[in-house]
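Visitor: take this sequence and fold it.
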Amino acid sequence: MAAREHRRRGHERFITFIDAIVAIAITLLVLPLVELTAQIDDYDSVGALLRENQAEVWAFLLSFVVIARLWVVQHDSVRHVAVQDGRVMRLLLLWALTIVFLPFPTALVAAAADDGVTKLLYIGTMVLSTTCLTLVEVVLVRHPELTDGDDEADPVYGAANVAMLLLALVITLAVPATSYFPLLLLLAADPAARTWHRLRGGDSRRRASTD
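Guide: Below is the predicted model:
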């Protein structure tokens, strides 16, 4: 019991560390906008400054929404984990790396949205991030002793999101005129996962809390 309690506290400290990484990353997003205030004398008004730098404003909002969404999914994936586990830790550290890196390709979207490398970095980072969380679900399905017993881990929904992101990446690279609209395929991820469960003759074990 003492060993399990030690692992429980270790997991709680680790999740606090991961949450701190996300909090810092999402806070740093605003720094490029703060730096714009030093240029206010170069514009006739604040409105003019915002209009001239609207790409940076949209990049900030996009990064905030994407990172917040990924954090909510991560929270849902690990909220029933009860003890520390090396596999889960490594996957979450890799996931945290994608969160810290994500503002960079998002800024590139504002500056060079049509560039193929920009699309690869932006969507590819989301693919890696979502894959990490899906693999966490796989670990929890195979090792339910890591949870508090109330977990209903289901990697199918994560896998569906990864598949749709990969398909969106292929489409936007193959047909550049589609821009980032193929990301709307994510709306089909949950229906695809539910269809998979029906075809397998079972019910989904859990839906993402972000639905």
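Visitor: C-alpha only now, for contacts and for neighbours.
Guide: Fine.
Visitor: can you tell me which residue is nearest the centre of this protein?
Guide: residue 70 (2.9 Å; Cα atoms, centre = their mean).
Visitor: to compare against the first, here's the next sequence to fold:
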Amino acid sequence: MSFAEAPRERDRGLDRYLTFVDAVVAIAITLLVLPLTELGADLADDQSVADLLGEHKGEIWSFLLSFLVIANIWFLQHRALRSLVALNGLVMRMLLLWLLAIVLLPFFTELVAAAPDDRTTKVLYFGAITAASACVAVIEMTMRRNPDLVDIGDGTAAARVTGAWVNVGLLIAAAVLSIAVPALSYYPLLLLLADNLVLGLRRRGGAGRPALSG
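Guide: From the prediction side, this is the model:
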């Protein structure tokens, strides 16, 4: 009779490191909303709230955009690290680079609000998002190639690696579209919604293939 191997416990040092990572992400999201908290002071006596919001729609739009972007990037990272139980040097460096991209996003968000159509603004904004997603993809590859870093019974590693690189590819496509066709603004980021669709079609195609018997 064979017994299932017990799940491995996550290293305490890794737990502390990931707690630090999550705290930095929370601070970055908080920094996004700080410019909006000062809008109330700009409300004139003869001005309506609707007029005030209309005057600052650029700041509001950039906040909502970056909030959704950071949330998406964090969910990708969280999904990638669910089975991680230990760190190595490469994973640690990729997480630090991922954090760097995240903490830069509030600054780049201010640039989006001030100069949304500027080419440099788009390069910086899309560059940070793509860099963060690429870091997650490298982490996924590292985990797949180093079974000692992950919990036992993780049979989704290959699909997650594919998903991570699909995400990077969609971001590059979104950046090219946004820069090449300025009228599209930042709407090409909606391509990220195609991530799950692409992976779903890939899994469906794989499931339809007959299994090979040796």
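Visitor: element containing the residue nearest to the centre of structure 1?
Guide: For residue 70 of structure 1, the host element (DSSP states H and E) is helix 54-78.
Visitor: the residue nearest to the centre of structure 1 maps to what in structure 2?
Guide: For residue 70 of structure 1, the aligned residue in structure 2 is residue 73 (criterion: TM-score structural alignment).
Visitor: for that match, which non-adjacent residue is spatially closest?
Guide: residue 133 (6.8 Å; Cα to Cα, 6 or more residues apart in numbering).
Visitor: how about the one you found, what's its partner in structure 1?
Guide: Residue 133 of structure 2 maps onto residue 130 in structure 1, by TM-score structural alignment.
Visitor: burial measure for that match, as a count.
Guide: 23 (other Cα atoms under 10 Å).
Visitor: who does whatever helix or strand it lives in touch, helix- and strand-wise?
Guide: Using DSSP H and E, residue 130 of structure 1 falls within helix 116-142. If you count contacts as 3 or more Cα pairs under 8 Å, 6 or more residues apart in numbering; DSSP states H and E, helix 116-142 of structure 1 packs onto helix 54-78, helix 86-101, helix 103-112, helix 155-174.
Visitor: let's have those in CSV, adding distance to residue 48 of structure 1.
Guide: As requested, those are exported to CSV (distance: least, Cα to Cα, whole Å):
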stretch, distance to residue 48 of structure 1
helix 54-78, 10
helix 86-101, 30
helix 103-112, 18
helix 155-174, 32
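Visitor: nearest to residue 6 of structure 1, of the ones you listed?
Guide: helix 86-101 (14.0 Å; Cα to Cα).
Visitor: give the buried residues for the closest one.
Guide: Going by neighbour count (16 or more other Cα atoms under 10 Å), the buried part of helix 86-101 of structure 1 is 88, 89, 91, 92, 93, 95, 96, 97, 98, 99, 100.
Visitor: tell me the average deviation of the helix holding residue 70 of structure 1 from structure 2 after fitting.
Guide: In this overlay with structure 2, the average offset of helix 54-78 of structure 1 from its partner residues is 1.2 Å by mean Cα distance after the TM-score superposition for structure 1.
Visitor: ok, for the aligned partner of residue 168 of structure 2 in structure 1, nearest residue in space, not its chain neighbours?
Guide: Matched across to structure 1, residue 168 of structure 2 falls on residue 162, judged by TM-score structural alignment. Among residues not flanking residue 162 of structure 1 along the chain, residue 127 sits closest, at 5.7 Å (Cα to Cα, 6+ apart).
Visitor: contacts only, for the one you found.
Guide: 162, 165, 166 (Cα atoms under 8 Å, 6 or more residues apart in numbering).
Visitor: can you tell me which of the residues you listed carry over to structure 2?
Guide: Here is what carries over to structure 2 from the contacts of residue 127 of structure 1, by both residues aligned by TM-score structural alignment, their matches' Cα atoms under 8 Å: 162, 165, 166.
Visitor: nice, that's everything, thank you.
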